[in-house]
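Undergrad: Predicted coordinates and the sequence they were generated for:
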Amino acid sequence: MDLNADLGESWYHQRIGNDEALMPLLDSCNVACGFHGGDALTMQKTIDLALRHGVNIGAHPSYPDRKNFGRRVILMPLEALEALLLYQISALRGMLEVAGGTLHHVKLHGALYHFAGGDAAAAKVVVRVVKSLGIPILYGLPGSALAAEAHAAGLDFWPEGFADRRYDNSLHLRPRDKDDALLEDPAAAAEQVRLLARSQLVRAHNGDFYPLSVKTICLHGDHPGAVARARAVREVLGPRKK
């Protein structure tokens, strides 16, 4: 089971998360491309850190929305969405190739992640951009429009679960403004990952268990306590493969 986290989300003097402590615990990282978080120097430093630790690097594009950290849907024409994605992913890929690496995957951020997961037209745009750039893997929600479009296009899709977010009984992530939306206790995060990894089940907010098959598990690097949760999850998954 792949463990990933969203990193490189600091920008200029705004510090987000603890990438240095998280990176050695991960199999993959999703590097912000400068629109919700990140800047050119932060992207470069995050790439160097990931290469040093042998962690797979993915692009983490978003809506252009630092104010809301990319967690608000911005409706736009599909051609604008396509250009937005092409710009962000190409920038990270170019910087990574100069550093001697290869882009492993793409994972959308925040509101764009969920919007493309439910909108077939947006999902088609995402898949078209990823394929046109020759990137082999797309991370996203299992059973989503993005998954369907990726499979139809022959793109390798890795269904993603979450260690630090509670699920509703619909198997959507519980909205952040609701109670019990975040799993802050490392033991609770580890237990959710244990169920996902070993039983392909998740316990929803209502207490019932639901089947959920995933190939990669995300920790949010911007959440307080992320490092402690990552260590607890790493113990469940075992030593990372190098």
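TA: Yep, it's here.
Undergrad: Going by C-alpha atoms from here, please, whenever you check contacts or count neighbours.
TA: OK.
Undergrad: mind listing what the spatially most central residue of the chain touches?
TA: The centroid of the chain falls nearest to Lys107 when counting by C-alpha atoms, centre = their mean (5.0 Å). Lys107 sits next to Asn30, Gly58, Ala59, His60, Pro61, Tyr113, Leu138, Tyr139, Gly140 when contact means C-alpha atoms under 8 Å, 6 or more residues apart in numbering.
Undergrad: Take this one as well and set it beside the first:
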Amino acid sequence: MDFNADLGESWYQHRVGSDTGLMPFLDSCNIACGFHGGDALTMRRTIELALFHGVNVGAHPSYPDREHFGRRKMDIPPEQLEALLLYQVAALQGMTAAAGGELRHIKLHGALYHHAAFGADAMAAQSVVRVARALGKLTIYGPQGSHLEREALHAKVPFLAEGFVDRRYEAYNRLMPRKEKTALLQSAGECADQARDLINGTVQLASGQSATVAVQTICVHGDHRGCEERARAVREVLDRTAA
């Protein structure tokens, strides 16, 4: 099971999360590309930190929406969206190569993640897949049963179904909206329990029922307070499972 986090989301004097604290617990990281968070120096430093710890580097592109941290849906024509994605991912790929590494995957951020996964049509997902193919068949991370999964499989682009250890689920592939008071799992223990469930192929829903899932990567958010403690607890679960 791959363990990932969204990192490099600070920009200039605005600090977000704890990349140095989280990185040692991870297998993969998704680095912001300067649109919702990140800047050129932060991108470079986060890439170097990942390579130092032997963590796989992925791109974390978003809508051009720093004001709302990429969590607001934006109506962008497909051709323009594809160009914005290519711009972000190619920039991070070039910076990773310059540091002596290799970009491995793409994981969308925030509102763009959910739109490409479950929007009214698959055009955004198709744009993501075309960018992944153009840049060397990068692996795409996304929800199980989504447009992203179907389009990636159709195009023979690698795909990893993703689960979240620090977000509550409404359905097996749908997160509870952040506006709900119980949308975030607050304690390290809760996150460890959810990680254990996801590894075992289930997830507990907000309704109290459970659903069957099949994920290959699990995520902890790097911008949530207490993320280091959650990541440490999840790493312990993963290490015990692998032993």
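TA: Cool, got the structure. None of these values were measured; they are calculated from a predicted model.
Undergrad: Among the contacts of Lys107 of the first structure, name the ones in strands.
TA: Among the contacts of Lys107 of the first structure, the ones falling in strands (DSSP state E) are Asn30, Gly58, Ala59, His60, Leu138, Tyr139, Gly140.
Undergrad: Filter these down to the buried ones.
TA: Buried residues within those, defined by neighbour count using 16 or more other C-alpha atoms under 10 Å: Asn30, Gly58, Ala59, His60, Leu138, Tyr139, Gly140.
Undergrad: The longest helix that the second structure contains against the first structure, how far on average?
TA: Selection of the longest helix in the second structure by residue count, based on DSSP state H, yields helix 78-98. For helix 78-98 of the second structure, the mean distance to aligned residues of the first structure following superposition is 0.4 Å (mean C-alpha distance after the TM-score superposition for the first structure).
Undergrad: So which other helices or strands are in contact with that helix?
TA: helix 40-53, strand 56-60, strand 103-107, helix 123-134 (3 or more C-alpha pairs under 8 Å, 6 or more residues apart in numbering; DSSP states H and E).
Undergrad: and the ones you listed as JSON lines, adding distance to Gly163 of the second structure?
TA: JSON lines is the format used below for these (distance: least, C-alpha to C-alpha, whole Å):
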{"stretch": "helix 40-53", "distance to Gly163 of the second structure": "21"}
{"stretch": "strand 56-60", "distance to Gly163 of the second structure": "16"}
{"stretch": "strand 103-107", "distance to Gly163 of the second structure": "12"}
{"stretch": "helix 123-134", "distance to Gly163 of the second structure": "18"}
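Undergrad: any idea which of those is most buried?
TA: Ranked by mean neighbour count under mean count of other C-alpha atoms under 10 Å, those are led by strand 56-60, which reaches a mean of 28.
Undergrad: which strands and helices sit next to it?
TA: For strand 56-60 of the second structure, the packing partners by 3+ C-alpha pairs under 8 Å, 6+ apart come out as strand 28-32, helix 40-53, helix 78-98, strand 103-107.
Undergrad: in stretch 66-80 of the first structure, what's buried?
TA: Residues of stretch 66-80 of the first structure classed as buried: Phe69, Gly70, Arg71, Val73 (neighbour count, 16+ other C-alpha under 10 Å).
Undergrad: out of those residues, who's nearest Ile89 of the first structure?
TA: Distances from Ile89 of the first structure to these, taken as C-alpha to C-alpha, are shortest for Gly70 (15.7 Å).
Undergrad: Once you drop chain neighbours, what's closest to that closest one?
TA: With C-alpha to C-alpha, 6 or more residues apart in numbering as the criterion, Gly70 of the first structure has its nearest non-adjacent residue at 4.9 Å, and that residue is His36.
Undergrad: can you list the helices and strands packed on strand 56-60 of the second structure in a markdown table and add distance to Glu180 of the second structure?
TA: Converted to a markdown table, these look like this (distance: least, C-alpha to C-alpha, whole Å):
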| stretch | distance to Glu180 of the second structure |
| --- | --- |
| strand 28-32 | 25 |
| helix 40-53 | 31 |
| helix 78-98 | 29 |
| strand 103-107 | 24 |
